[in-house]
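**Student:** Below are the sequence and a predicted model; questions follow.
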Amino acid sequence: MRLETRGLSWQAAASYIVEEVSLRVAEGELVGLIGPNGSGKSTLLRMIYRVLRPAAGHALVDGRDVWRLSARENARRMAVLAQEQAGEFGFTVRDMVLMGRTAHRTAFERDGPDDFAIVEEALRRVGVDHLAGRAFGTLSGGEKQRVLIARALAQEAGLLVLDEPTNHLDVRHQFEIMNLIRGLGLTAIAALHELHIAAHYCDRLFLLQDGRLVHCGTPAEVLTEPIIAAVYGVSARVRISPRTGRPRIELLPDELC
């Protein structure tokens, strides 16, 4: 799947929260959406996954405007891990992942053998098959994120949209989740708060400031000392890792710009 936005904008009252953002995500890319708090990252994603209707512009998946698709058609193309998750209501892990099959059933159709086989494979693929019978609400943060990724896999969508997938996770689980996402091979766009995560895992980065796209490119092109200082208001020391060829970022919080 390919994702493109053309002049995407959203406003509250008379103020633009996101203004004329155009970007492209190629087949199989993992791109990061970065920027300070309030820069419009989550708002942009909500327009892409059809929670907020744009004031202007279009979000296209494989050339088709997502707002012109039915909810079922869109769910077959796009899976979402939002910051806000629906209530758990005592669902088991298997129940949560089975929800990903909804897009492939009619309203009154029951889950069949193929659905259960797809769910079991998704659970196995993300390493939570041993938790299938557990109540979702009893899991750790990292385990919950794995289950939600399994649900996205069961949905069989080619595009994954993630709003801060590592939020509230400790360092180990941050890397586990990003390794998992990186290894899926899906087209993915993720709003990310941690610059070191974005630098290490993303093919390209889109940097937002005050609702506008101000920089885009590889992590090495976007995460430079002058750009970090100008957008985030802090000094940073950036070095290219000889092992990975990617930026290594040391923020210097005592040296405000």
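**Tutor:** Perfect, thanks for sending it. Numbers count the residues shown, from 1 in each chain.
**Student:** CA only for contacts and neighbour counts going forward, please
**Tutor:** Noted.
**Student:** Show me what the longest helix belonging to the chain is packed up against.
**Tutor:** The longest helix of the chain (DSSP state H) is helix 141-155. Under the contact criterion of 3 or more C-alpha pairs under 8 Å, 6 or more residues apart in numbering; DSSP states H and E, helix 141-155 touches strand 78-81, helix 93-98, helix 113-125, helix 171-183.
**Student:** Format these as JSON lines; extra columns: mean neighbour count and distance to residue 57.
**Tutor:** Formatted as JSON lines, those follow (neighbours: other C-alpha atoms under 10 Å; distance: least, C-alpha to C-alpha, whole Å):
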{"stretch": "strand 78-81", "mean neighbour count": "23", "distance to residue 57": "19"}
{"stretch": "helix 93-98", "mean neighbour count": "23", "distance to residue 57": "33"}
{"stretch": "helix 113-125", "mean neighbour count": "18", "distance to residue 57": "35"}
{"stretch": "helix 171-183", "mean neighbour count": "15", "distance to residue 57": "28"}
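**Student:** Give the next helix or strand downstream of the longest helix of the chain.
**Tutor:** strand 159-163 (DSSP states H and E).
**Student:** Name the residues of that following strand that are buried.
**Tutor:** Within strand 159-163, the residues scored as buried using 16 or more other C-alpha atoms under 10 Å are 159, 160, 161, 162, 163.
**Student:** and here's the other structure:
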Amino acid sequence: MTLNDNDIEVEIAAGRLIENAAMGGIAGACYELRMGTVYYDLTEGGKRFALKPGEVALIKPGHRVVLITAEVLKIPNDILVRVVSKGALFSVGLSPVATYADPGFNGNLGIVTQNVSDKFVELPQGEAIAKADFSQLTAPAAHLYQGQHGFQVGIWPIKTHLQKAYHEVKDDPRVLSEQEEAFLLLPVATRTIIRRMEMTQIWTLVAVFLALFANTATLFLISSNWVDQVWGIVGNLAASGLIAAATIIGNFVRRSR
């Protein structure tokens, strides 16, 4: 059985299920959990951000974060909580979230999400970030939640030993070169543009060196003065170097736009 809005309201009023609840967050058969004052940026090594009053959580493009709820869940031994993200957050680029809190869970809930857009996402404190529904079990659970509450102890329990750097897995036959693996993270259109720019740069450099070779050969053929030949070669080298540098810089500027 899933608790409806009246059931949830009665439980909260009796001091059960949720501490620091906002009654306006009760809707239908769920409660909308809000953004609290703390979040962790996993992409920056689990860096902890404690928000000042009025300050917003900032989720950078591509970054994976743990959002800590304002509410403290107090789950009885006969209730299971299912948590899913709000659809409004999908539309701004935050990845879907589906998690749960076991019977016996007591603490702020950490919700992991990732900004899959190319925009910075700001989440104000108190913003609804997920929906929680409460299911009544047929009988109290025998094995209650015994996990670590990262927010309370100041350490988020991330299994970093499962993460590997490229040099640790490069010998695995399933792993491509570091450059190829990096390219696979990019959209197809972006990979295509970068490949074309690289080919343009390569052919430009080839053309420059061919021109240098041709000019040098011509100087040797038409001049009997070795000093003039040497200075001509130096001049050609300098000019070719400048052209090559300008080409590389131009490609870099176009790539960074």
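**Tutor:** Looks like it came in fine. Computed from a prediction, not measured in an experiment: that's the story for all the values here.
**Student:** And the TM-score between them?
**Tutor:** TM-score for the superposed chains, counting by TM-score structural alignment, normalised by the length of the first structure: 0.22, backed by 90 aligned residues with a C-alpha RMSD of 5.6 Å.
**Student:** hmm, back to that, quick one, which of the helices and strands packed on helix 141-155 of the first structure is nearest to residue 215 of the first structure?
**Tutor:** helix 171-183 (22.6 Å; C-alpha to C-alpha).
**Student:** Remind me what the helix or strand that the closest one is followed by packs against, helices and strands.
**Tutor:** Reading on from helix 171-183 of the first structure to the C-terminus, the next helix or strand found by DSSP H and E is strand 187-191. Packing partners of strand 187-191 of the first structure (3+ C-alpha pairs under 8 Å, 6+ apart): strand 15-25, strand 30-34, helix 41-48, strand 159-163.
**Student:** Tell me which of the ones you listed is the most buried.
**Tutor:** Stretch with highest mean neighbour count among those: strand 30-34 (a mean of 26; mean count of other C-alpha atoms under 10 Å).
**Student:** Helix 41-48 and that one, what's the angle between them?
**Tutor:** 130 degrees (axes from the mean of the first three to the mean of the last three C-alpha atoms, to 10 degrees).
**Student:** tell me the angle of strand 30-34 of the first structure relative to strand 159-163?
**Tutor:** Using the same axes, to 10 degrees: strand 30-34 of the first structure against strand 159-163 is 30 degrees.
**Student:** all strands of the second structure, in order?
**Tutor:** 17-19, 26-27, 30-41, 47-50, 57-59, 64-74, 79-85, 98-101, 106-114, 121-123, 128-136 (DSSP state E).
**Student:** Switch the ones you listed over to a markdown table; also include distance to residue 254 of the second structure.
**Tutor:** Shown next, in a markdown table, are the strands of the second structure (distance: least, C-alpha to C-alpha, whole Å):
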| stretch | distance to residue 254 of the second structure |
| --- | --- |
| strand 17-19 | 53 |
| strand 26-27 | 50 |
| strand 30-41 | 31 |
| strand 47-50 | 33 |
| strand 57-59 | 27 |
| strand 64-74 | 28 |
| strand 79-85 | 38 |
| strand 98-101 | 40 |
| strand 106-114 | 28 |
| strand 121-123 | 26 |
| strand 128-136 | 38 |
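**Student:** will you turn the ones you listed into a markdown table that also has distance to residue 189 of the second structure and mean neighbour count?
**Tutor:** Listed next are the strands of the second structure as a markdown table, based on distance: least, C-alpha to C-alpha, whole Å; neighbours: other C-alpha atoms under 10 Å:
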| stretch | distance to residue 189 of the second structure | mean neighbour count |
| --- | --- | --- |
| strand 17-19 | 47 | 21 |
| strand 26-27 | 42 | 18 |
| strand 30-41 | 28 | 23 |
| strand 47-50 | 32 | 14 |
| strand 57-59 | 25 | 20 |
| strand 64-74 | 24 | 22 |
| strand 79-85 | 29 | 21 |
| strand 98-101 | 30 | 16 |
| strand 106-114 | 22 | 21 |
| strand 121-123 | 24 | 17 |
| strand 128-136 | 32 | 21 |
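**Student:** Please identify which of those is closest to residue 190 of the second structure.
**Tutor:** Going by C-alpha to C-alpha, the one of the strands of the second structure nearest residue 190 of the second structure is strand 106-114, 20.5 Å.
**Student:** which secondary structure elements does the closest one contact?
**Tutor:** Going by 3+ C-alpha pairs under 8 Å, 6+ apart, strand 106-114 of the second structure lies up against strand 64-74, helix 150-153.
**Student:** let's see 10 Å
**Tutor:** strand 17-19, strand 30-41, strand 64-74, strand 79-85, strand 98-101, helix 150-153 (3 or more C-alpha pairs under 10 Å, 6 or more residues apart in numbering; DSSP states H and E).
**Student:** Other residues contacting the shortest one?
**Tutor:** Around strand 17-19 of the second structure, the neighbours that count as contacts under C-alpha atoms under 10 Å, 6 or more residues apart in numbering are 8-13, 31, 33, 70-76, 79, 81, 105-108, 134.
**Student:** let's go with 7 Å and repeat that
**Tutor:** Residues from elsewhere that reach strand 17-19 of the second structure (C-alpha atoms under 7 Å, 6 or more residues apart in numbering): 11, 12, 71, 72, 73, 74, 75.
**Student:** For stretch 245-257 of the second structure, buried residues please.
**Tutor:** 247, 248, 251.
**Student:** And the contacts of that stretch?
**Tutor:** The contact list for stretch 245-257 of the second structure, computed with C-alpha under 7 Å, 6+ apart, reads 197, 201.
**Student:** which residue packs closest to residue 212 of the second structure, ignoring adjacent ones?
**Tutor:** In space, and not counting its chain neighbours, residue 212 of the second structure is closest to residue 236: 6.3 Å by C-alpha to C-alpha, 6 or more residues apart in numbering.
**Student:** and what of residue 131 of the second structure?
**Tutor:** Looking at residue 131 of the second structure with C-alpha to C-alpha, 6+ apart, the closest residue is residue 32, at 4.5 Å.
**Student:** Hmm, residue 237 of the first structure is touching residue 225, no?
**Tutor:** Yes. The pair residue 237 of the first structure / residue 225 is scored as a contact, 6.4 Å apart, by C-alpha atoms under 7 Å.
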